[in-house]
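Chemist: Show me the folded form of this:
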Amino acid sequence: MQTVATMAKKNQTMVTEFILAGISENPELHYLFFLILLWIYIITVLGNLSLIIAYRFSSKLQTPMYFFLANFSFLDICYISSTVPKMLSNLLSGNKTISFYGCILQLYSFGVCGGTECYVLAAMAYDRYNAICHPLMYAAIMNKKTCLQLIAGCWIIGSANIFIHTVLTFQLPFCDNKIHQIFCDIPPLLKLSCIDTWTNEIVIFLTSGLVILCSFILILLSYIKILSSILTIHSTTGMKKAFSTCTSHLIVVTVFYGSIIFVYLKPKSSYATHQDQIVSVMYTVVAPLLNPFIYSLRNNEVKSALVTIAKSAWRTEKH
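Modeler: So this is what the prediction gives:
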């Protein structure tokens, strides 16, 4: 099999760069969107970074749940960083181009993070299932080795899936170079191909369908078991605590999977430029922004850990 770089080199005779449609065609709105996106990006990075710091430096948060949350936060930082900095650059300069190799890198890095997040969400559901349904065996089941293996498996599946799509997408000959999307993504790139992309669509439907639907089914099964266990809890306080630990996760799952399924699990002919661009903003920009608020900043344990870390750092600096 040819490498992506070799195929990219062949295609450079036809297309050496792509033009991204971006958020708005109106130049007068570019600075406004730049400020909004910059603000969202800073808040997202700082919010997710705060959870990573809380997990890293707080002994109280050294549990599997926060291990997965810290990894999810790291993924969110990588996820939003694969698209938004380029959007900001294009909005500020007015130059909407991205090089052929830059497009490959953006598509691959975004795809790795997106695919990996699907299975990290499934791993988090599995963790909650064991915590609620098997509390006495929880520490033995979700030991450090198991947690590391789950995270490694998530990265391997995410990387392998997007590698297949990147290879298949960039071996296509492109007759146009304007991508009607806010970043380099597979569906709008297929629309630019000079040849029939039926094979690519089938592979996307099968492999992405497996990644998305399998992880979603794992989450669904976990929560069916969790719900049945919660309903057997006689203590109102215990029931509320069990529900609160799951609600945040379910909100993120709904936003993330809803938008991903809408964009990727449909034929190329159904791709609607403006509609899909709005949905793309939801899962590339809005979802990573919401996650710190949903998971950590409304979590008393995380807020308490951050306050303790800040006080400790302040006392150290004073001395």
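Chemist: switch to C-alpha atoms for all contacts and neighbour counts from now on
Modeler: OK.
Chemist: so how far does stretch 173-182 reach from one end to the other?
Modeler: Using C-alpha to C-alpha, to the nearest Å, one end of stretch 173-182 lies 21 Å from the other.
Chemist: quick one: contacts of that stretch?
Modeler: Taking C-alpha atoms under 8 Å, 6 or more residues apart in numbering as the criterion, the residues outside stretch 173-182 that touch it are 11, 14-15, 17-23, 87, 188-189, 192-195, 273, 276-277, 280.
Chemist: With stretch 98-106 instead?
Modeler: For stretch 98-106, using C-alpha under 8 Å, 6+ apart, the contacting residues are 8, 12, 15-20, 82-83, 166, 170, 183-184.
Chemist: Most neighbours out of these, which is it?
Modeler: For the contacts of stretch 98-106, the largest number of neighbours (other C-alpha atoms under 10 Å) sits with Phe183, at 27 neighbours.
Chemist: Three-state assignment for that residue, please.
Modeler: When the structure is split into helix, strand and coil by DSSP: H, G, I helix; E, B strand; the rest coil, Phe183 lands in coil.
Chemist: ok so, going back, make CSV out of the contacts of stretch 98-106 and add distance to Phe293 and secondary structure.
Modeler: Shown next, in CSV, are the contacts of stretch 98-106 (distance: C-alpha to C-alpha, whole Å; DSSP: H, G, I helix; E, B strand; the rest coil):
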residue, distance to Phe293, secondary structure
Ala8, 40, helix
Gln12, 43, coil
Val15, 42, coil
Thr16, 41, coil
Glu17, 37, strand
Phe18, 35, strand
Ile19, 34, strand
Leu20, 30, strand
Ser82, 21, coil
Thr83, 21, coil
Thr166, 33, helix
Phe170, 37, coil
Phe183, 25, coil
Cys184, 28, coil
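Chemist: Could you also give me the structure for this next sequence, so I can compare it with the first?
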Amino acid sequence: MQEVGENETAVTEFILIGWSGRPKSRMVLMTVFIISYFITVLGNGLIVVVVICDPRLHNPMYFFLCNLSIIDLCLTTTSLPQSIANCLVDRPVMSLAACYAQMYSILLFGTTECFFLAVMAYDRYIAISNPLRYTLIINRTVCILLATSTWMAAFLITVAPCLAKPARFCGNNEVDHIGCEFKSMFKLICTDTSMSQISVYFTSTLSLILPLSFILFSYMRILAAIVRMHSEGGRMKAFSTCGSHLAVVTMYYGTAIFVYLFPQNENTHEMEKVLAAFSAVLTPMFNPLVYTLRNQEVLGALKRLLGNKKPGITY
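Modeler: Here you go, the predicted model:
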């Protein structure tokens, strides 16, 4: 703590009390975090390696899937190792700089994933509704432009405003969470937060509701395109590809909307803490499982990679 005024004390560190006094719960949580982190790194890491190494997967769909895996790796590495360490202590302490870095990183990677899932829905819409012109519309330049735009948009919406006008913390420095989660940190700001609350809900709507609306619109068009298909095999392949993406979208957006958009009260506070703790765990862990177990091309590429068999064709 540093004295900044007669009755104010600037916060230089935070005490994370979200799971204080519950050693058994922390041990269970730590075990889940360790297993989840191992599966996430292994699964997403394999997807990145397979997509890069196998020329058969050098197309827009797997380019976006590879990027999604990289985002998931960044998101979990930002939060899980520190959360695992925090589980070992009843009242863990994090410096102001470490809390800021973790909070901004989670916001950046989480928002980027929201936008990327929307981009992947657009990619599937073009592939199914206009397959003959797919490679012309979603070419290499467009792929790079879409990927870059999602990162830039996420940065401008989440991190840039925080850097332009940093929050000031004074007095209470106890965070009711296992890590430096945004909503829990927001309660400790010692300045007037009425305008900031409006800004937060606006940003949350922009990064959650708008991409989700775009995804739903894309799938309405996709469904219409599938219904018009004459080939039963084509329909099944389209449903399989879209089913994987929809499963991830439902899991990710469902959790994020409940945590960040629903008003918090005493009845839902504990549930929000649990969901917020697992939101950065479950989706990144299940993404590679959902996309690989339902995708024969990725499974085939993985078998070729593990068997050191070179693919016979290239794009």
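Chemist: After superposing, what score do the chains get?
Modeler: Structural agreement between the overlaid chains, expressed as a TM-score with TM-score structural alignment, normalised by the length of structure 2, amounts to 0.90; 307 aligned residues with a C-alpha RMSD of 2.5 Å.
Chemist: picking up where we left off before, what subset of the contacts of stretch 173-182 of structure 1 is buried?
Modeler: Neighbour-count burial (16 or more other C-alpha atoms under 10 Å) applied to the contacts of stretch 173-182 of structure 1 gives 11, 15, 17-23, 87, 188-189, 192-193, 276-277, 280.
Chemist: Which part of structure 2 matches the longest helix seen in structure 1?
Modeler: Residue-count comparison of every helix in structure 1, with assignments taken from DSSP state H, identifies helix 100-133 as the longest. Across structure 2, the stretch matching helix 100-133 of structure 1 (TM-score structural alignment) is residues 96-129.
Chemist: ok, average deviation of that stretch from structure 1?
Modeler: Stretch 96-129 of structure 2: mean distance to aligned residues in structure 1 after superposition is 0.5 Å, counting by mean C-alpha distance after the TM-score superposition for structure 1.
Chemist: buried ones in that stretch?
Modeler: Residues of stretch 96-129 of structure 2 classed as buried under the neighbour-count rule (16+ other C-alpha under 10 Å) are 99-100, 102-129.
Chemist: can you pull the contacts of the spatially most central residue of structure 1?
Modeler: When structure 1 is reduced to its mean C-alpha position, the closest residue under C-alpha atoms, centre = their mean turns out to be Gly114, at 4.0 Å. Contacts for Gly114 of structure 1 were tallied using C-alpha under 8 Å, 6+ apart; they are Tyr79, Gly158.
Chemist: again, 10 Å this time
Modeler: Applying C-alpha atoms under 10 Å, 6 or more residues apart in numbering, one finds that Gly114 of structure 1 lies in contact with 75-76, 78-79, 108, 120, 158-159, 162, 212, 256, 260, 283-284.
Chemist: likewise Asn287 of structure 2?
Modeler: The contact partners of Asn287 of structure 2, by C-alpha under 10 Å, 6+ apart, come to 40, 43-44, 65, 68-69, 72, 244-245, 247-249, 251-252.
Chemist: how about it, what's its match in structure 1?
Modeler: For Asn287 of structure 2, the residue aligned by TM-score structural alignment is Asn291.
Chemist: looking at this, that match is in a helix?
Modeler: Yes. Counting by three-state DSSP, Asn291 of structure 1 is part of a helix.
Chemist: measure Lys187 of structure 2 to Gln264 of structure 2 for me?
Modeler: The span separating Lys187 of structure 2 from Gln264 of structure 2 equals 11 Å under the rule C-alpha to C-alpha.
Chemist: nope, Ile71 of structure 2 is what I meant
Modeler: When distance is defined by C-alpha to C-alpha, Ile71 of structure 2 is 28 Å away from Gln264 of structure 2.
Chemist: Between those two, which is the more surrounded one?
Modeler: Ile71 (21 against 14).
Chemist: Alignment lookup: that one to structure 1.
Modeler: Applying TM-score structural alignment, one finds that Ile71 of structure 2 aligns to Leu75 in structure 1.
Chemist: Quick check, that match in contact with Gly111.
Modeler: No. With contact defined as C-alpha atoms under 10 Å, Leu75 of structure 1 does not count as touching Gly111 (11.4 Å).
Chemist: tell me how far stretch 287-298 of structure 1 is from the chain's mean position?
Modeler: 13 Å (C-alpha atoms, centre = their mean, to the nearest Å).
Chemist: Kindly report the same for stretch 221-237 of structure 1.
Modeler: The gap between the average C-alpha position of stretch 221-237 of structure 1 and the chain average comes to 28 Å, counting by C-alpha atoms, centre = their mean.
Chemist: just stretch 200-215 of structure 1 next, same as before
Modeler: For stretch 200-215 of structure 1, the distance between its averaged C-alpha position and the chain's averaged C-alpha position is 16 Å (C-alpha atoms, centre = their mean).
Chemist: in that stretch, what counts as buried?
Modeler: Asn200, Glu201, Ile204, Phe205, Thr207, Ser208, Gly209, Val211, Ile212, Leu213, Ser215.
Chemist: can you check stretch 43-53 of structure 2 too?
Modeler: Applying 16+ other C-alpha under 10 Å to stretch 43-53 of structure 2 flags Gly43, Asn44, Gly45, Leu46, Ile47, Val48, Val50, Val51, Cys53 as buried.
Chemist: quick one: which of those residues is nearest to Gly234 of structure 2?
Modeler: Of all these, Gly234 of structure 2 sits closest to Val51, with 23.4 Å by C-alpha to C-alpha.
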